[in-house]
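S.K.: Just a sequence and a predicted model for now, questions to come.
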Amino acid sequence: MRVLGAILAGGRSRRFGSDKAHATIDGERLIDLVARSLAAQCEAVVVCGREEDGINSIPDWPEPGHGPLGGLNAALHHAAIEGVDAVLSCGCDVPNLPTDLLRQLEQGAPAIAGEQPVVGLWPVSLALACDSYLATGQRSLYGFADHVGARRVPIEPPLANINHPSDLPDR
């Protein structure tokens, strides 16, 4: 199976107070940690919703302002054009992805990692379903996951979710 890694990074980081994608852990930016983890498991990696030097970047689809679902939709459409089978998505704020995340999720995609719908495996065939869902005015990634019957796969240890500077690990 050919898989595109997609970093959903179009948010404004309001709760964090600054650009959390560029916050660091042990001197490495969060977005770089996520990109490296996805690159080890995927054929290619894109950043959705923002321009990022050194990483192929694509705009949210159909336009900015649709939250993480707009980024996922962009990745699904980009993957379809590239002839890729699925998208492995992750927010830019989940720096501790397991090295076998793809293996854990691919046993019946679509699937999301526990209670974090930004971390998921999505067949490219869902691109039109995502378009239709967004066209109804819905923006919830949880709602879309439920709409398409995504499995919830428990991941251990639990995935980090960096929303505030205090969520960064002390090192």
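M.R.: Yep, it's here.
S.K.: contacts, neighbours, all on C-alpha from now
M.R.: OK.
S.K.: I'd guessed Pro64 sits against Gly70; true?
M.R.: Yes. Assessed by Cα atoms under 8 Å, Pro64 is found in contact with Gly70 at 7.0 Å.
S.K.: okay, pairing it with this:
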Amino acid sequence: METVGILLAGGRSRRFGSPKAFAKLKDQYFYEWAYAALDKVCDDVIIITREELLPLFPKNLFLSTDDHRFSGDGPLAGIYTGMDIINADQYVVLPCDMPFITRKELKQLTLFPSTGDIKAVKQDEIFHPLVSIWNSSLKEKIYQTLMNKNLSVMQFMSAVDTEWILANQISDKPATVFQNINKPL
């Protein structure tokens, strides 16, 4: 089964104040932590970012901006773009602003049995829709959703067969691992 990682690193980072992808944790950029986790469980990894951030990434990485029709339309546009550029059976999606997620958690998520369209993580009452695995069969539905300017990832997920995996089933430290960093460390 072909698995591609989609690293979302193009958010506006309004609350953060600077591009989260280039914030640092222990002398590594956030995107480097996410990339390392994806690289260990995926056959290929694509980073979806904004045009102005492209020059900041190393040239040897597989980079893209959103499909021009959906530029700036949020995470759903990034997921669609990754699916449209690289064909695979499934896509492991990870945002750059969760640098504590490792290969271990992503591997556990990939191994967790599911028959749904999407597997995503839920920690207590907090949903993490961008720590997820998406079936390739969703590509056309995502395209139609974006064409209709319905940009909510959670709304999309509620319209398809999404299985929410409890964070403590894939991590022994879910409160630490599944932190979405919205303020500089």
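M.R.: Everything's here; your move. Everything numeric here is computed off the predicted structure, so don't read it as measured data.
S.K.: Comparing Pro64 and Gly70 of structure 1, which shows the higher neighbour count?
M.R.: Neighbours were counted for Pro64 of structure 1 and for Gly70 using other Cα atoms under 10 Å; Gly70 has more, 27 against 15.
S.K.: quick one, what contacts the residue nearest to Gly11 of structure 1 when sequence neighbours are not counted?
M.R.: Nearest residue to Gly11 of structure 1, sequence neighbours excluded (Cα to Cα, 6 or more residues apart in numbering): Gly67, at 6.8 Å. Gly67 of structure 1 sits next to 10-11, 139 when contact means Cα atoms under 8 Å, 6 or more residues apart in numbering.
S.K.: now, among these, which is nearest to Thr99 of structure 1?
M.R.: Nearest to Thr99 of structure 1 among these: Gly10, at 24.3 Å, using Cα to Cα.
S.K.: Next secondary structure element downstream of the longest helix seen in structure 1?
M.R.: Secondary structure of structure 1 per DSSP state H: the longest helix is helix 67-82. Sequence order places strand 86-91 as the next helix or strand after helix 67-82 of structure 1, per DSSP states H and E.
S.K.: Which parts of structure 2 are strands?
M.R.: Counting by DSSP state E, structure 2 has strands at residues 3-9, 24-25, 28-29, 44-49, 63-65, 90-95, 118-123, 126-135, 162-166.
S.K.: measure stretch 10-21 of structure 1 end to end?
M.R.: Distance between the two ends of stretch 10-21 of structure 1: 10 Å, counting by Cα to Cα, to the nearest Å.
S.K.: Mutual contacts of Pro64 and Gly70 of structure 1, please.
M.R.: Each of Gly49 lies in contact with both Pro64 of structure 1 and Gly70 under the rule Cα under 8 Å, 6+ apart.
S.K.: Identify the residue of structure 2 aligned to Ile55 of structure 1.
M.R.: Aligning on TM-score structural alignment places Ile55 of structure 1 opposite Leu61 in structure 2.
S.K.: same deal with Leu76 of structure 1?
M.R.: Using TM-score structural alignment as the criterion, Leu76 of structure 1 maps onto Met83 of structure 2.
S.K.: Could you check how far stretch 76-88 of structure 1 is from the centre of its chain?
M.R.: Relative to the mean C-alpha coordinate of its chain, stretch 76-88 of structure 1 is positioned 13 Å out (Cα atoms, centre = their mean, to the nearest Å).
S.K.: buried ones in that stretch?
M.R.: By neighbour count on 16 or more other Cα atoms under 10 Å, the buried set for stretch 76-88 of structure 1 is 76-80, 84-88.
S.K.: so can I have a markdown table of the residues you listed showing distance to Ala129 of structure 1?
M.R.: Shown next, in a markdown table, are the buried residues of stretch 76-88 of structure 1 (distance: Cα to Cα, whole Å):
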| residue | distance to Ala129 of structure 1 |
| --- | --- |
| Leu76 | 10 |
| His77 | 11 |
| His78 | 15 |
| Ala79 | 15 |
| Ala80 | 13 |
| Val84 | 17 |
| Asp85 | 15 |
| Ala86 | 14 |
| Val87 | 14 |
| Leu88 | 17 |
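S.K.: Tell me the one of the residues you listed nearest Val34 of structure 1?
M.R.: Ranked by distance to Val34 of structure 1 (Cα to Cα), the buried residues of stretch 76-88 of structure 1 are led by Leu88 at 11.5 Å.
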